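In: Have a look; sequence and predicted model below, questions after that.
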Amino acid sequence: MNRKARLRKKRLRASLLGLLVIVAVTAVSFAAKGIGKDSEDIKNEQPAVEEPQDVSQNEPQEPEPEVIPDTIINIKATGDIMFHPSQIDGGYNASTKSYDFHNSFKAVKGIFQEADLAIANFEGTTAGDEVYSYQGYPLFNAPDEVLDAIRDAGFDILSTANNHSLDTRKAGLIRTVEQIQSRGMYNVGTYTEKPETRVLIKDVKGIRIAFLSYTEMLNGLDSVLTADDLDTLINITDETKMKEDIAYAKENDADVIIAYLHWGIEYKREQTPSQEALADMLFKEGVDIILGSHPHVIQPAKTLDYDGKTKFVAYSMGNFISNQRVETLVPYGMSAEVSKYTEDGVIIDIDIEKKGETGEVSIKSIEYTPLWVYKGTTSEGRTEHIVYPIMEFLENNDLSEDSISRMSRSYSDTMAQMNAE
């Protein structure tokens, strides 16, 4: 290697050494100042300190207790449904050769459709017209179409144990039950065959209602049945059977027991001592509500206290619909003073309450809707019978002064008998 080459090599090493020194000094300077941060940021930077945590937030929370709401159901009950010849004829349309009875219930339809359960006494039979003609007293047999109108009016249950249950004998009783049930309604008190129980239990919004139905009399027609058939087909007032049925209702968790009784004396506006005695026995056994039919006039309704529990009895709810009135009964020897009360009816409106927290069930309230049966003539010349809720029609300009006067009298006399609070 010549002298010039060695000199260039020495100069290259010196230049590399100087460059390394400059890089080192620069790195130290940058590190001292802090790359990417202001010196003020470095001065103020503090080590992170964890916030204290609320330990209670991590503890399991007690669930809010569930509030079970109270339940209230409404039951509407009324008296005797009877179809006499003038009613049957008035429902017949000769041009169509068919029957239609919906008009009779048009003014009360909305009332019954509001109820959770609506019940009445169907007094008579629907045996068809092959053996018996359509007829009224003393052997009632109405067209099937009356049941269509009753169902459409809002009724759910018909009590069928009464003194006219056997008017068309065993076959008529059975067919009546079949026709009621085929329309989606229930009946209690008569049966097509030996029932597993004589008690009808309906669960309404979690409240179990047991219905019982009995009649004191059968107009002597019990003689047309054998003892076995009589025991099978119809409930006769019998203390032993009644106690058995009440016990069955209790065993099957009935919250309320309602007995529909066909009893008392016709056209008598006061209950008899025997009615009071039977009611007392039933209340002591566990019945809560007694609904009476048969007298065809309004008898007193009362609330009673049994060991701190409210019970209710309506000894007779009168006629819901019929052709009984002053004009039809006076010619047969009944006085106008007595016969006028057969035009009166009432809807017993009962609210039953079940407490959500305790399960206690009681009668919450009782109200009354007095009814009056109008009889008139249609524009086609047919007779019509219409059940009117009195207070809604007292100022109806379509009704005559006589009708308004009779409705006003009916309202006062009915409410005088309704003293339950």
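Out: Received it, and whenever you're ready, just let me know what you need. Residues are numbered from 1 along each chain as shown.

In: When you work out contacts or count neighbours from here on, use the C-alpha atoms and nothing else.
Out: Will do.

In: Now do the same contact list for the residue positioned nearest the centre of the chain.
Out: When the chain is reduced to its mean C-alpha position, the nearest residue by C-alpha atoms, centre = their mean turns out to be residue 116, at 1.7 Å. Shown in contact with residue 116 (C-alpha atoms under 8 Å, 6 or more residues apart in numbering): 73, 74, 75, 204.

In: Contacts for the longest strand along the chain next, please.
Out: For the chain, the strand with the greatest residue count under DSSP state E is strand 361-377. Strand 361-377 is contacted by residues 255-256, 309-311, 320-323, 343-355, 383-391, 403, 407, 410-411, 414-415, 418, 420-421 when judged by C-alpha under 8 Å, 6+ apart.

In: Check it against this one:
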Amino acid sequence: MKEVKKLLVVLVAAVFFIGLFVLCDKYSENVKADYASQINPSIVNQGSSGTGSKGQTVDAGQLSVEKMVQNMVTKDYSASVTLAAAGDILCQQSVLEKAYNSDSEKFDFSDDFQYVKDLFLTSDYAVATLKTTLAGKYNGSSDEYYGYTTEDSNYNSPEVLADNLKSAGISLVNIATNHALDSDAAGLVSTIGYLDQAGLVHVGAAATADGSTDYTQNIGGVNIGFIGYTNSSNGYSLDSDAECVLNTLNDYDAQSIETLCNRVSAMKDETDLVVVMLNFGSVESDSIETDQQALAQKLCDAGADLILGTGSRVMKPVEKLSSEDETGQSTRSCLVLYGMGALLSGETYASSEKDTDISAVFDFNIARNDFGETAIQSFTVTPVYLNWYNDAIQPIPVCEAKDTDKYTEMLDDNAMDRINSAYEGTITHLLDGSGLTSTYENYAYHVSLQ
């Protein structure tokens, strides 16, 4: 009889625990469904650091409630990083000539960046756009300048430029530009090879068909994805049997735009923040174009957080776009720089009577809270002026040049006129129509997005 009672007790206990398990499992699924939207994929995939965009993420539904609670209790997901960005690096004839040393018969562009490199080196990460090929000596469309060329706007620059950019604090460059195929497919492959040798990360193109043209970098605990694209390649195109790849929109082609938007959405699922580096817009325009704005809105809707636009020789206004749901409520935002100008080029104001000698270095403050929500909180604008002095063409911080005597010996009357014009004119032009305002501090303009 005792044995029968013990058996009944065991059976009752078994039924109780089985029922409890079923109820807990059901409750667990409900909790996971309720809180899945708050779980950022980057929180559960923190191992991605310096990889292509093909990294895998962990689905929120795979997390147990116990594990999720443990992560929230034991880990701090807040982070704050800075991302510096500059416009085009363009080696025109005058830039090549001034970088050449006839005694050593070598090029060196390091002096060109000596007055702005601290803006890159003090940031957590820095990016720019390389608007030339590095095809190698005598491998461009001509060899008119010591084995390199700027003939007919087909650029092939000395490969040491990659090392100089790296030393100046630039970590990543977009090579998807209208000049990407100036030295044909072989020149594009060579460009990638020299960038790899210099340790300079690149987006927008790949040397092989299966190579990644995007890049994801964990910067201070924030996973940031970079995508590079160009709207055109100056009429050049890759042959159908070419092994290399160039990301191009083919002049706002609808299918190409859809492909880019799909890539943005996929990267947004894998990262905290998506940056699209986009070479687009008319060369001479200093205003936002209809096609640019329409494309930017589509990218915002797809998940882009920051669009770094290049292509125009002059700067264009910035804009903060919003993506809305069916009820008209804003669901997310995207900061768009439609044109950043050229950090380095041979352009002068006198040659065009346009502000082709003025650009800026931007520094974005990116923050992530404890719930994995990441956003650009603010950005800093440091206007720069392309100063010609002796044997160098050097971007110089405008506000520091006006407010101090650091550069007095280097600046003639014409240069000071340009600096005075850019001192407040640059930020006024950039924020025109955006509804954003700035404050001035430490030789730069600070813009809050909150």
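Out: Happy to help now that I have it. Bear in mind the structure is a predicted one, so any value in this text is a computation, not a measurement.

In: Give me the TM-score for these two chains.
Out: Once superposed, chain against chain, the TM-score is 0.77 (TM-score structural alignment, normalised by the length of the first structure); 339 aligned residues with a C-alpha RMSD of 1.8 Å.

In: Just the ones of the contacts of strand 361-377 of the first structure in strands?
Out: Counting by DSSP E, the contacts of strand 361-377 of the first structure place 256, 309-311, 320-321, 344-354, 383-389 in strands.

In: List buried residues within those residues.
Out: Using 16 or more other C-alpha atoms under 10 Å as the burial test, these include 256, 311, 320-321, 344-354, 383-389 as buried.

In: residue ranges for the helices of the stretch 151-300 of the second structure, please.
Out: With DSSP state H, counting those that start in this stretch as the criterion, the stretch 151-300 of the second structure has helices at 160-167, 184-198, 254-270, 290-302.

In: Burial check on the aligned partner of residue 392 of the first structure in the second structure, number of neighbours?
Out: By TM-score structural alignment, residue 392 of the first structure lines up with residue 400 in the second structure. Other residues lying near residue 400 of the second structure total 19 when counted by other C-alpha atoms under 10 Å.

In: Which part of the second structure matches whichever helix in the first structure runs longest?
Out: Assignment by DSSP state H gives helix 3-33 as the longest helix of the first structure. Alignment of helix 3-33 of the first structure against the second structure: no match, by TM-score structural alignment.

In: what does stretch 70-82 of the first structure give?
Out: Using TM-score structural alignment, stretch 70-82 of the first structure lines up with residues 78-90 of the second structure.

In: distance of residue 166 of the second structure from residue 362 of the second structure?
Out: As judged by C-alpha to C-alpha, to the nearest Å, residue 166 of the second structure and residue 362 of the second structure stand 18 Å apart.

In: Excluding chain neighbours, what is closest to residue 403 of the first structure?
Out: residue 374 (7.4 Å; C-alpha to C-alpha, 6 or more residues apart in numbering).

In: From residue 336 of the second structure, how far out is the counterpart of residue 204 of the first structure in the second structure?
Out: Here residue 204 of the first structure is matched to residue 219 in the second structure, going by TM-score structural alignment. Going from residue 219 of the second structure to residue 336 of the second structure by C-alpha to C-alpha gives 21 Å.

In: Please say which of those two ends up with more neighbours.
Out: Using other C-alpha under 10 Å as the criterion, residue 219 of the second structure and residue 336 rank with residue 336 on top: 23 against 17.

In: Now do stretch 345-354 of the first structure: which range of the second structure does it align onto?
Out: Under TM-score structural alignment, the match for stretch 345-354 of the first structure is residues 359-368.

In: Please list the outside residues in contact with that stretch.
Out: 77-87, 119, 123, 222, 314-315, 340-343, 374-385.

In: Apply 6 Å and report the result again.
Out: With contact meaning C-alpha atoms under 6 Å, 6 or more residues apart in numbering, stretch 359-368 of the second structure is reached by 78-86, 341-343, 374-384.

In: Doesn't residue 14 of the second structure belong to a strand?
Out: No - Residue 14 of the second structure is assigned helix when assessed by DSSP: H, G, I helix; E, B strand; the rest coil, not a strand.

In: Okay, it and residue 7 of the second structure: tell me how far apart.
Out: Residue 14 of the second structure sits 10 Å away from residue 7 of the second structure, going by C-alpha to C-alpha.

In: Over to residue 306 of the second structure?
Out: Residue 306 of the second structure is 67 Å from residue 7 of the second structure, by C-alpha to C-alpha.

In: ditto for residue 34 of the second structure
Out: Going from residue 34 of the second structure to residue 7 of the second structure by C-alpha to C-alpha gives 41 Å.
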